[in-house]
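Asks: Got a predicted model here, sequence first, then my questions.
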Amino acid sequence: MNPLKGLIMAISLITLLNIILNKNSKSLKKEIKLQHYIFGYLFILYLMIALEEVGFPSLFEWRRTLRFSQTVFSPNINSIPFKDGLEISGILNIIFFIPFGFLLPTLWEKYRNLWTTLFHGLFFSIIIETGQLFVKYRATDIDDLILNTLGAICGWLIFNIMKKIFHKLSSKTVVNISSNDTLAIKLEPYLYIVIAIVCAFFK
């Protein structure tokens, strides 16, 4: 298992995506500024670190598990919210998802709406918690789902405070996706998550 390999794969794919986006934006006469690409690399770096830290399943781990005739499906589910109270790990979950809620509105205009960011924070958290059904010694926890989403909301709030201070920068990092855009531009936010998941799995 090599996290660096996964990160290199992810950065390479994001670079390819950026080349496509740059060509598409020129054909549409729609400017995507350098700052957007720079913060995009920060976003993929965050996603890869997040998936590594939470113990997202990988092909390497699955092969090792199957070699010992064990099952890759290892559910350990807590469906009762805060049955043990709020522990320090819960606070860390909130902190851990703040960059997610901060970087989405930094990069894309549509995430400057709170509910859109909240929904995608919940969606990414569901992906992580579902993945942990296939990782030994990891728990799929409703508490994590709630606190991760809360962390995304906190990140969104921090972004809105910082936007007032760094207004010029926030206008340069953002892309406003419209119905006239190419498929690559429309799907860019989702491609980041797909690329991170694929590279985390095949690292």
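Replies: Cool, got the structure. Numbers count the residues shown, from 1 in each chain.
Asks: alpha carbons only for contacts and neighbour counts from here, please
Replies: OK.
Asks: ok, residue 169 - contacts?
Replies: Contacts for residue 169 (C-alpha atoms under 8 Å, 6 or more residues apart in numbering) come out as residue 35.
Asks: Ok, residue 97 next?
Replies: Here residue 97 is in contact with 121, 148, 149, 150, 151, 152, 155 (C-alpha under 8 Å, 6+ apart).
Asks: so where do the strands sit in the chain?
Replies: Secondary structure of the chain by DSSP state E: the strands cover 77-78, 140-141.
Asks: tell me, what residue is most central in this protein?
Replies: Nearest to the geometric centre of the chain sits residue 47, at 4.4 Å (C-alpha atoms, centre = their mean).
Asks: another one to put next to it:
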Amino acid sequence: MSYLGEKTKKQKGYPFAGWLLFIYLIVLLYITLFAWNYGASLGNEGPGGRNYNLSPFYSIYRIYEYGTLSMKINILLGNVLLFVPFGFLLPFFRERFKTSKKAVRFMPVVFLATILSFFIEINQFIFTQRVANVDDVILNTSGAVIGFLLYRAIRGIVTRTSISIK
């Protein structure tokens, strides 16, 4: 019984997911808008500062072909890994508000990851001396897809084995 005498409903979903998602988003915005700047990912064509790249896969190719191992890890792998938590935590958070037991769908998570990444890139161009890069959106979205696939795998294991991690 609650304070007012009415029955309380059992919380559904994963209560930790909302807090983890909130903390992750704060860290993500700090890293992408305030922390470090690796400069332009276009090499000599964009020496840092306010730049942009609207050619898909151009900077990915240039970094992969001509970049150092450090650049490949920091820029390419870093952009992918940066969004894995988003693709993983958002579906667990979303489950708290669903009315059915079906898994969270793929496309809304990918859409929101793309929008969030686009938002970050626009803000990097407008408010910081960073590079707005369509390839970052592609890499970030890829990371969210990986995170979503991890969510589906874990949810499938939990559902099949009837283990509750709530």
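Replies: It's in. Not measured: the values here are computed from a predicted model.
Asks: Can you lay out the contacts of residue 97 of structure 1 as a markdown table showing neighbour count and distance to residue 16 of structure 1?
Replies: Output for the contacts of residue 97 of structure 1, formatted as a markdown table (neighbours: other C-alpha atoms under 10 Å; distance: C-alpha to C-alpha, whole Å):
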| residue | neighbour count | distance to residue 16 of structure 1 |
| --- | --- | --- |
| 121 | 24 | 25 |
| 148 | 29 | 30 |
| 149 | 28 | 30 |
| 150 | 21 | 33 |
| 151 | 26 | 30 |
| 152 | 31 | 28 |
| 155 | 25 | 28 |
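Asks: Kindly reformat the residues you listed as TSV containing distance to residue 196 of structure 1.
Replies: As requested, the contacts of residue 97 of structure 1 are exported to TSV (distance: C-alpha to C-alpha, whole Å):
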residue	distance to residue 196 of structure 1
121	15
148	18
149	19
150	22
151	20
152	18
155	20
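Asks: Out of the residues you listed, the closest to residue 38 of structure 1 would be?
Replies: residue 155 (18.6 Å; C-alpha to C-alpha).
Asks: I'd say that closest one and residue 104 touch.
Replies: No: judged on C-alpha atoms under 8 Å, residue 155 of structure 1 makes no contact with residue 104 at a distance of 9.1 Å.
Asks: Overlap of the contact sets of the two?
Replies: In contact with both residue 155 of structure 1 and residue 104: no residue, using C-alpha under 8 Å, 6+ apart.
Asks: can you give me the helices in structure 1?
Replies: 3-27, 34-53, 59-67, 88-107, 114-131, 142-165, 167-173, 183-202 (DSSP state H).
Asks: Please identify which of those is closest to residue 80 of structure 1.
Replies: Among the helices of structure 1, if distance is taken as C-alpha to C-alpha, the winner is helix 142-165, at 6.7 Å.
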